[in-house]
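Novice: From the sequence below, what's the structure:
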Amino acid sequence: MRVAIAGAGAVGRSIAGELLENGHEVLLIDKAPTAISVERVPQAEWLLADACEITSLDEAALQRCNVVIAATGDDKVNLVVSLLAKTEYGVPRVVARVNNPKNEWLFNEAWGVDVAVSTPRLMSALVEEAVSVGDLVRLLRFSHGDANLVELTLPEESALAGTQVGEVRWPEDTSLVTIIRGTRVLTPSKEDSLEPGDELLFVAAQAREEQLEELLSVRRDEA
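Specialist: Below you'll find the model as predicted:
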């Protein structure tokens, strides 16, 4: 997979390093000469250019990229890069960094963003995820389909404790994708039982989150 990263600061270089370790091709783009530190990520391609300029993106051959990551420290730049990548070059997947949480509402499909990553929101979500049991925690927002990656740790008193996954009537537009049980990561099957303390990860429509939390957290009244 070929990935272009706009922004060669600490965030962009860190992402590039991870992707290279996983066997991907990476191009780092930055307009600041001081940011071009080839020795820090020598396996990557480097381009000194303004990622907001069509001529620069032509030089980067953005149409050959499977993914573009807008990772600069400027939200305006990240939005412009995302829009150009999607509309001018048809890049299949565009991921954008949100620096100011107040701007998060802009990072959507209209601006070419498939996935918006807000560092402040993500850090807050991870703190909640670490200490919350029985409360739904939103980890990541996907622009397409108004879907979110959400997490809930199943409490002891949950109505679904001991229930097989296949027996649960999940809300519409909701999918259980992973069960984390201790040190194990499980791909859920219909025969797997839900156990107290399980960390459940869902992709769910935002409109279904409250319904999902109620289903998992509240014990039904016994007859």
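Novice: from here on, contacts and neighbour counts on C-alpha atoms
Specialist: Fine.
Novice: which stretches of this protein form strands?
Specialist: 2-6, 25-30, 45-48, 67-70, 93-98, 115-118, 137-142, 147-153, 174-181, 184-186, 199-205 (DSSP state E).
Novice: what's the closest of those to Lys86?
Specialist: Of all the strands of the chain, it is strand 93-98 that lies closest to Lys86, at 7.1 Å by C-alpha to C-alpha.
Novice: Can you show me the helices along the chain?
Specialist: 10-21, 54-59, 75-87, 119-131, 209-217 (DSSP state H).
Novice: One more, please, to line up against the first structure:
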Amino acid sequence: CEVSTLVAAGMNRAEMVLAVTGDDEDNLVVCQVANRRFNVPRTVARINNPKNEEIFRKLGIATTVSATTAILAQIEQELPSHALIPLMKLRGGGFEIVEIKVPDEASVVGQRLRDILLPQQSLISLIIDRDGVPRVPNSDSVLEAGDEVIAVTKLESEARLRSILTASSDSA
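Specialist: Below is the predicted model of the structure:
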């Protein structure tokens, strides 16, 4: 686009420019020209590929809009927020393997497994600490905030197990 065309379109008087084409490179160039050549104080760019967001920021485009990022955020918001994730149902017997993240405020933080009253037919089989280090627990193992607990439990005990491992000290 010619500079004279942009001047005729009023680019030199603009307070804000929105670049919303389907091409990230075009949007970046439009914002940079508006900012550097015409001193437009605020530019907003649509980003089609979220991987380009950091490049836009490094090149001075502070405000970006990404439909992909917005959709992902919406999906994350709709996912269940409880800390228990069913990993696998075991054949026969009504058991499943679940993962539970121990919240910072959980009443079980700092407790040995022997002191935690788990539902009948529930077993903690693996603990993965905050650093991602797995360990097979024993009765003296202590649960810490942020631990990911892998447990085997009866389907009907799932809610109770989640409650025991995630309830805060205030609600316990």
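Novice: Drop the TM-score for these two in here.
Specialist: Scored against TM-score structural alignment, normalised by the length of the second structure, the superposed chains reach a TM-score of 0.50; 95 aligned residues with a C-alpha RMSD of 2.6 Å.
Novice: got CSV for the strands of the first structure, with mean neighbour count and distance to Leu57 of the first structure too?
Specialist: Below are the strands of the first structure laid out as CSV (neighbours: other C-alpha atoms under 10 Å; distance: least, C-alpha to C-alpha, whole Å):
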stretch, mean neighbour count, distance to Leu57 of the first structure
strand 2-6, 24, 10
strand 25-30, 23, 9
strand 45-48, 18, 10
strand 67-70, 25, 11
strand 93-98, 24, 14
strand 115-118, 21, 20
strand 137-142, 22, 25
strand 147-153, 23, 30
strand 174-181, 17, 36
strand 184-186, 11, 40
strand 199-205, 21, 33
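Novice: Output these as JSON lines; include the columns distance to Val218 of the first structure.
Specialist: Shown next, in JSON lines, are the strands of the first structure (distance: least, C-alpha to C-alpha, whole Å):
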{"stretch": "strand 2-6", "distance to Val218 of the first structure": "44"}
{"stretch": "strand 25-30", "distance to Val218 of the first structure": "47"}
{"stretch": "strand 45-48", "distance to Val218 of the first structure": "52"}
{"stretch": "strand 67-70", "distance to Val218 of the first structure": "40"}
{"stretch": "strand 93-98", "distance to Val218 of the first structure": "35"}
{"stretch": "strand 115-118", "distance to Val218 of the first structure": "31"}
{"stretch": "strand 137-142", "distance to Val218 of the first structure": "16"}
{"stretch": "strand 147-153", "distance to Val218 of the first structure": "13"}
{"stretch": "strand 174-181", "distance to Val218 of the first structure": "18"}
{"stretch": "strand 184-186", "distance to Val218 of the first structure": "24"}
{"stretch": "strand 199-205", "distance to Val218 of the first structure": "16"}
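Novice: circling back to that earlier point, hey, which of the helices of the first structure is tucked in deepest?
Specialist: helix 75-87 (a mean of 22; mean count of other C-alpha atoms under 10 Å).
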